[in-house]
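Student: Here is a sequence with its predicted model. Questions after.
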Amino acid sequence: MSINVRDQFGKQLAKLAKEDSRVLALDGDLGNSTRLDSIEKETVDSFLQMGIAEQNMVGVAAGLASVGFQPWVCSFATFLTKRALDQIVVSVAQTNFDVKLVGSYSGLLTSNTGKTHHSLDDIAIMTTIPNMTVIAPSDPSETVSAMKAMHKTAGPMYLRLTRDETIPSFLPDSDFEIGKGKTLAEGTDVLLVTTGSTTFRVTEVIKQMEGVSIAHLHFPTLKPFDKELLIDAARKVPLVVTVEEHYIRGGLGSIVSEILSEELPKKVFRIGVPDRFLGCGTDEELLESNGLSVDEIRKSLTALCSKLF
């Protein structure tokens, strides 16, 4: 199996830090989990251990950016986006500083840690902040390409990463342009719209579907969103289905619904985590119980298609 997303993240950030002395890694005492410890091992001068103090860590990052550094701040997504939200808005976004925020362990798959560690609202939070770019790559190769683009582009950015170690580098190409989506399949019956970790699972679902023509769009950038690609693909189908490892309110499904309601009214069905807190469980158990495993997504899609056709 190819190297997974979080390992690839650590490896690539260490490479960027070696190549560019402006790049600094700020760790919230989770480097072993997020793989930020790769920087500490390979280029210790670029690594700053900030401890379990997310608000201070973001404030320090803003200060570093103000004097020309490019800090990459990494913690679990739920801690970074909620504990340090005020600092993100006031010190990073309002100043438009070149700070890269990395939310690791996003979504459900947080190693049996339970509801305190699940990050199911970070897309909703981060996409509402002015000046903030929000990126959710789907596989290890796209993660590298996204990081290269982030490094070259000034401004506040949030990178949403999964802990899922089962996702290979599966995309037909790893090219990445901030603000652009990707067409993974053409179809005329149903349009599936995905981002981040769910894109791989949905490609597996499509392989199992018969008798239905399915289009599939992957949006690794959630803000700015590629409206034109969505609208063009939605014109060709009677039904749009979004799938995401996030609450169905405020995430990808909400973004798609808002765009289509204004530009091209269309029936949209959202598959995601319902409005509830969740317990502990294995990755497989959590995906299954929330309708996000390959089997459960296939069942939902089959039921939708049977009603439509």
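Tutor: Received it, and whenever you're ready, just let me know what you need. Residues are numbered from 1 along each chain as shown.
Student: all contacts plus neighbour counts: C-alpha atoms, from now on.
Tutor: Will do.
Student: now the strands for the stretch 151-300 of the chain?
Tutor: 157-160, 182-185, 190-194, 214-218, 221-223, 239-247, 267-273 (DSSP state E, counting those that start in this stretch).
Student: any chance of those strands in JSON lines, plus mean neighbour count and distance to V73?
Tutor: Converted to JSON lines, the strands of the stretch 151-300 of the chain look like this (neighbours: other Cα atoms under 10 Å; distance: least, Cα to Cα, whole Å):
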{"stretch": "strand 157-160", "mean neighbour count": "26", "distance to V73": "9"}
{"stretch": "strand 182-185", "mean neighbour count": "16", "distance to V73": "27"}
{"stretch": "strand 190-194", "mean neighbour count": "26", "distance to V73": "26"}
{"stretch": "strand 214-218", "mean neighbour count": "22", "distance to V73": "26"}
{"stretch": "strand 221-223", "mean neighbour count": "25", "distance to V73": "19"}
{"stretch": "strand 239-247", "mean neighbour count": "24", "distance to V73": "22"}
{"stretch": "strand 267-273", "mean neighbour count": "20", "distance to V73": "27"}
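Student: next, the one to line up against it:
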Amino acid sequence: MKRSFRAVLLEALNRNAENYPNLVVLNADSARALSLTKFTATYPDRMYGMGISEADMLSTAAGMAATGLIPVVVGFSMFVSEKPFEQIRQSIAYPNLNVKIIATHSGLCVGQDGATHQALEDIAIMRMLPNFKVFVSADVTETKSIVDAMMKYDGPAYLRLGRDMAEDIYFEDKVSIPGGADVLLDGKDVTIAACGMMVEPALKAARALEEEGISAAVLNVYSIKPMNDKLLLEYASKTSAIVTAEDHMKAGGLGGAVAELIGQDHPVPIRRVGVNDRFGESGSQEELYLKYGLTAERIMEEARIAISAKRQIVS
């Protein structure tokens, strides 16, 4: 079943507002688009509409955090990570302030809004910042658990969400932690490490590969920074072949992080599924995922290549 990121985000914010009386929410003229107007109705003195002025919004959030408030900045990924990056770096990351950024509408899944709104670089730039924790959510259940984890952490954190609907990956409440990752399927021939909207195609690919006699493990790497190095190295040793999958540039995101780790500590063949050094364009999510190769079929193809490469090394 597919459910809305935006609907569950409101639920998560409301619940945490009850638990954290110093939580405040900031948005840049996007409360209606993000279904946050009901938060305003419940907590009218804890929602700040900052207008279309994202740099000011992030600087304001930093100032609020310096007074002991817990500002949660919510907005489209392009406009709360890339546009105000200087303010995030200088005013939040550098002084290590307790600001939470929840970025919706990330990646190609933004669809018809086109290249100007499709943040394909945000994981890369946010994981480069000292002090920041970086998360990517695969479905609504995970979104709730990651928001809870962010609130428990005293420091800056970034959560990346899709545009709207996501297939259920988890059917019961789960616990998310900084540095966490989940083994969704075990396997011995290849490891598929995915995040966000690409977790569903990764599972689909693994089940199809099983019909070919290929045993594929699927890891949901929801914490990009810190990453679960121990688990990834364990599966690099176990399967000796890795495929990463993400709705992001191949460079710098999950694939880059995994390649850095594995290349240094346990070199095995790695293939990356993602956007290959180009901007997005306007179209439906389904059309764009097919055109840019963000599909189960591409994951399967890359898995076969990785397995073939490891066999050549052994031989």
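Tutor: Okay, I see it. Keep in mind it's a predicted model, so treat the numbers as computed, not measured.
Student: After superposition, what's the TM-score here?
Tutor: These two chains, once laid on top of each other, score a TM-score of 0.94 by TM-score structural alignment, normalised by the length of structure 1; 309 aligned residues with a Cα RMSD of 1.8 Å.
Student: Is it possible to get a markdown table of the strands of the stretch 151-300 of structure 1 that adds distance to D98 of structure 1?
Tutor: Listed next are those as a markdown table, based on distance: least, Cα to Cα, whole Å:
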| stretch | distance to D98 of structure 1 |
| --- | --- |
| strand 157-160 | 8 |
| strand 182-185 | 26 |
| strand 190-194 | 28 |
| strand 214-218 | 26 |
| strand 221-223 | 16 |
| strand 239-247 | 26 |
| strand 267-273 | 32 |
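Student: separation between the nearest residue to E296 of structure 1 once chain neighbours are set aside and L48 of structure 1?
Tutor: In space, E296 of structure 1 comes closest to E288 once its chain neighbours are excluded; the distance is 6.4 Å by Cα to Cα, 6 or more residues apart in numbering. Applying Cα to Cα, to the nearest Å, the value for E288 of structure 1 to L48 of structure 1 is 38 Å.
Student: So which of those two has more stuff around it?
Tutor: Per other Cα atoms under 10 Å, whichever of E288 of structure 1 and L48 has more neighbours is L48, with 18 against 15.
Student: Mind telling me what element the residue nearest to the more buried one when sequence neighbours are not counted is part of?
Tutor: Distances taken as Cα to Cα, 6+ apart put L26 closest to L48 of structure 1, at 4.9 Å, once the chain neighbours are dropped. For L26 of structure 1, the host element (DSSP states H and E) is strand 23-27.
Student: what residues does that strand touch?
Tutor: By Cα atoms under 8 Å, 6 or more residues apart in numbering, the list of residues contacting strand 23-27 of structure 1 from outside reads 13, 16-17, 36, 39, 46-51, 57, 61, 69-75.
Student: ok, 7 Å please
Tutor: Identification of contacts with strand 23-27 of structure 1 by Cα atoms under 7 Å, 6 or more residues apart in numbering yields 16-17, 36, 46-51, 69-75.
Student: out of those, which are inside helices?
Tutor: When DSSP state H defines the helices, the subset of these inside them is 16-17.
Student: so which of the contacts of strand 23-27 of structure 1 comes closest to R83 of structure 1?
Tutor: S75 (10.7 Å; Cα to Cα).
Student: Need the counterpart of the closest one in structure 2.
Tutor: Using TM-score structural alignment, the partner of S75 of structure 1 in structure 2 is G75.
Student: Distance of its match relative to A157 of structure 2?
Tutor: 14 Å.
Student: do the same with S215 of structure 2
Tutor: Remark: distance between S215 of structure 2 and A157 of structure 2 (Cα to Cα) = 35 Å.
Student: List the residues that contact T242 of structure 1.
Tutor: Counting by Cα under 7 Å, 6+ apart, T242 of structure 1 makes contact with 192-194, 252-253, 269-271.
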